[in-house]
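Participant: Sequence and predicted structure are below.
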Amino acid sequence: MIANMPSNPLSLEFKIKQPRIKREENPPAIIFLHGRGADENDLIGLAEYLDDRFLFISVRAPFPWIFSGGYTWFEIEDLGKPDVSMFEKSYNKLVHFINEIPDQVHLDKNKIILCGFSMGAMMAYSVALSEPDQIFGVIALSGLVPEGNMQYKWVKVAGKPFFIGHGIHDSVIPVSYARRSKEILIKANANVTYREYDMDHQISEETLADVVKWSTKLINTAKRNNDDLHI
């Protein structure tokens, strides 16, 4: 069952889907971060295909996007360069949300995976690289690592699991940005799984199948090895 959850006193609006198989009081969680012009309903449907043990939370970006009626995390000055003021507000709200949600919902705060699409992937990267102790892993679909004046904690990124999926025909964020993101993370000794697909700016069935495999292996490996991950 998918339920609407009030944001008050939380920072952002969201929807939640409980694990289909609840083996732990505090299950691992995947937080979905949608792209520009969508909302919290956009990615929650992916939960039907992912491992039954996950708790799923789908978050709404804080700013209305007037062109579609959806929401956005920020406006873009240039590809890969967010409007600084909007980005900082969204970033702070998202970090605050991630810190406060374990007090409202039963989940394992040490096993939070961020799954972002497009602009949502940029937010996932930003939080995971700036606050790596808060994030267990990242699924970045059709996105890029924001560069510039970001204060990333590269030393703590070593070993952090990242799944990057991108279309070679992406007409919104060219695949070169994903390749650049991969190289940045590899240089930081992150644990990177990188896949390219014969698609545009989207999530294909093949992409979803790889995400399912990666995320299931991630929690299985963590359980066997007491979080000593090497995938």
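Facilitator: Yep, that arrived.
Participant: Every contact and neighbour count from this point should use C-alpha atoms.
Facilitator: Will do.
Participant: could you pull out the helices for the chain?
Facilitator: For the chain, the helices defined by DSSP state H occupy 84-100, 119-130, 175-187, 205-225.
Participant: do you know which of the ones you listed lies nearest residue 138?
Facilitator: Residue 138 sits nearest to helix 119-130 of all the helices of the chain, at 6.7 Å, using Cα to Cα.
Participant: Just the angle for the closest one relative to helix 175-187, thanks.
Facilitator: 20 degrees (axes from the mean of the first three to the mean of the last three Cα atoms, to 10 degrees).
Participant: What sits closest to residue 86 if chain neighbours are left out?
Facilitator: Counting by Cα to Cα, 6 or more residues apart in numbering, residue 74 is the residue found nearest to residue 86 once chain neighbours are left out, at 5.0 Å.
Participant: In contact with the one you found, which residues?
Facilitator: Counting by Cα atoms under 8 Å, 6 or more residues apart in numbering, residue 74 touches 63, 82-83, 86-87, 90.
Participant: among those, which ones are buried?
Facilitator: Among those, those classed as buried by neighbour count (16 or more other Cα atoms under 10 Å) are 63, 82, 86-87, 90.
Participant: try it against this one:
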Amino acid sequence: MTLLETVEHQTGPDPRWSILWLHGLGADGHDFAPIVPELLRAGWPALRFVFPHAPVRAVTINNGARMRAWYDIRNLQIDQRADEQGVRESIAQVEALIAREVERAVPPERILLAGFSQGGAIALAAGVRREAALGGLVALSTYLPMASTTGAEATKAGLGTPVFMAHGVHDPVVPESLGQRSRVVLESLGMAIDWHAYPMPHSVCAEEIRDLGDWMHQRFLAG
């Protein structure tokens, strides 16, 4: 498999942790790169941030316009939102990037998989299915795709992975109720979810970045 192109940022030599961060629909790997200095804290280990570019594909609900997307969105019905084939292809591409981090001497337990919106959906879908647990999952303004098959396909290691989920209560794109529903599904399978809600639309806010930094800090202390 050809690796996706990525934007990378290292906070020091010989990174001990990697954060693989997936952008939302129509954006690219540059979208969240500016968040790095806002997140960083004194005393953290050297980190490698990896921001991949999703493939360009036609998106049905956008009149078939071609844009970077982790999967097609065929209609606005919640249970039919995500193109399963596209989701599974993106999971495989993310797995290839995780494997590269392992080859670069960062083990799975020191890899965080993060994503916003579509990217967060892939992060959740990939994370719960892994045989080797990651250090944590970050799912921002998103939902769990293929929820009906997750119980059968999730692994013990995947369900044991710590999760930070955050959502805007005024989100007109991915309603908070959909994020909450996904949280309930994952918790019913035994997953521990650190849930946060903020008075914002489909976006990221300073308070959210602070809370995410706190959560990441705990992962680094544990690892």
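Facilitator: Now that the structure is in, tell me what you want to look at. Every value quoted in this text rests on a predicted model; they were computed, and no experiment measured them.
Participant: Which residue in structure 2 aligns with the residue nearest to residue 86 of structure 1?
Facilitator: Counting by TM-score structural alignment, residue 74 of structure 1 corresponds to residue 71 in structure 2.
Participant: Which parts of structure 2 are strands?
Facilitator: Applying DSSP state E to structure 2 gives strands spanning 6-10, 17-22, 47-52, 56-59, 65-68, 111-116, 136-140, 163-168, 193-198.
Participant: Any chance of these in a markdown table with distance to residue 157 of structure 2 as columns?
Facilitator: A markdown table is the format used below for the strands of structure 2 (distance: least, Cα to Cα, whole Å):
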| stretch | distance to residue 157 of structure 2 |
| --- | --- |
| strand 6-10 | 27 |
| strand 17-22 | 19 |
| strand 47-52 | 23 |
| strand 56-59 | 32 |
| strand 65-68 | 30 |
| strand 111-116 | 14 |
| strand 136-140 | 11 |
| strand 163-168 | 13 |
| strand 193-198 | 15 |
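Participant: ok so, going back, what's the farthest-apart pair in the contacts of residue 74 of structure 1?
Facilitator: With distances taken as Cα to Cα, the most widely separated pair in those is 63 and 82, at 13.5 Å.
Participant: ok, back up a step: minimum distance to residue 41 of structure 1: which of the helices of structure 1 has it?
Facilitator: Comparison of the helices of structure 1 against residue 41 of structure 1 by Cα to Cα identifies helix 119-130 as nearest, at 13.5 Å.
Participant: Which strands or helices does that closest one pack on?
Facilitator: In this structure, helix 119-130 of structure 1 makes packing contacts with strand 29-33, helix 84-100, strand 112-117, strand 137-141, judged by 3 or more Cα pairs under 8 Å, 6 or more residues apart in numbering; DSSP states H and E.
Participant: what does it contact?
Facilitator: Outside helix 119-130 of structure 1, the residues that reach it (Cα under 8 Å, 6+ apart) are 32-36, 73, 91, 95, 114-116, 134-135, 137-146, 150-154, 157.
Participant: If you tally nearby residues, what's the number for the equivalent of residue 30 of structure 2 over in structure 1?
Facilitator: Aligning on TM-score structural alignment places residue 30 of structure 2 opposite residue 41 in structure 1. Residue 41 of structure 1 has 15 neighbours, counted by other Cα atoms under 10 Å.
Participant: Leaving out the residues flanking it, which one is nearest to residue 214 of structure 1?
Facilitator: Excluding the flanking residues, the one nearest residue 214 of structure 1 by Cα to Cα, 6+ apart is residue 163, at 7.5 Å.
Participant: ok, that neighbour - contacts?
Facilitator: Listed by Cα under 8 Å, 6+ apart, the contact partners of residue 163 of structure 1 are 138-140, 192-195, 211, 214.
Participant: before we move on, back to that, for residue 68 of structure 1, find the nearest of the helices of structure 1.
Facilitator: It is, among the helices of structure 1 and with distance given as Cα to Cα, helix 119-130, at 15.2 Å.
Participant: Can you list the buried residues in the closest one?
Facilitator: 119-130.
Participant: same deal with stretch 192-211 of structure 2?
Facilitator: Applying a neighbour-count criterion of 16+ other Cα under 10 Å, one finds 192-193, 197-198, 201-204, 208 buried in stretch 192-211 of structure 2.
Participant: got it, and stretch 16-25 of structure 1?
Facilitator: For stretch 16-25 of structure 1, the buried set under the neighbour-count rule, 16+ other Cα under 10 Å, comprises 16-19.
Participant: Residues contacting stretch 45-65 of structure 2, please?
Facilitator: For stretch 45-65 of structure 2, contacts defined as Cα under 8 Å, 6+ apart pick out 4-23, 28-30, 32-33, 36, 66-76, 220.
Participant: What subset of those is buried?
Facilitator: Using 16+ other Cα under 10 Å as the burial test, these include 6-7, 15-23, 28-29, 32-33, 67-74 as buried.
Participant: gap between the match of residue 74 of structure 1 and residue 16 of structure 2?
Facilitator: Here the criterion is Cα to Cα, to the nearest Å. By it, residue 71 of structure 2 lies 31 Å from residue 16 of structure 2.
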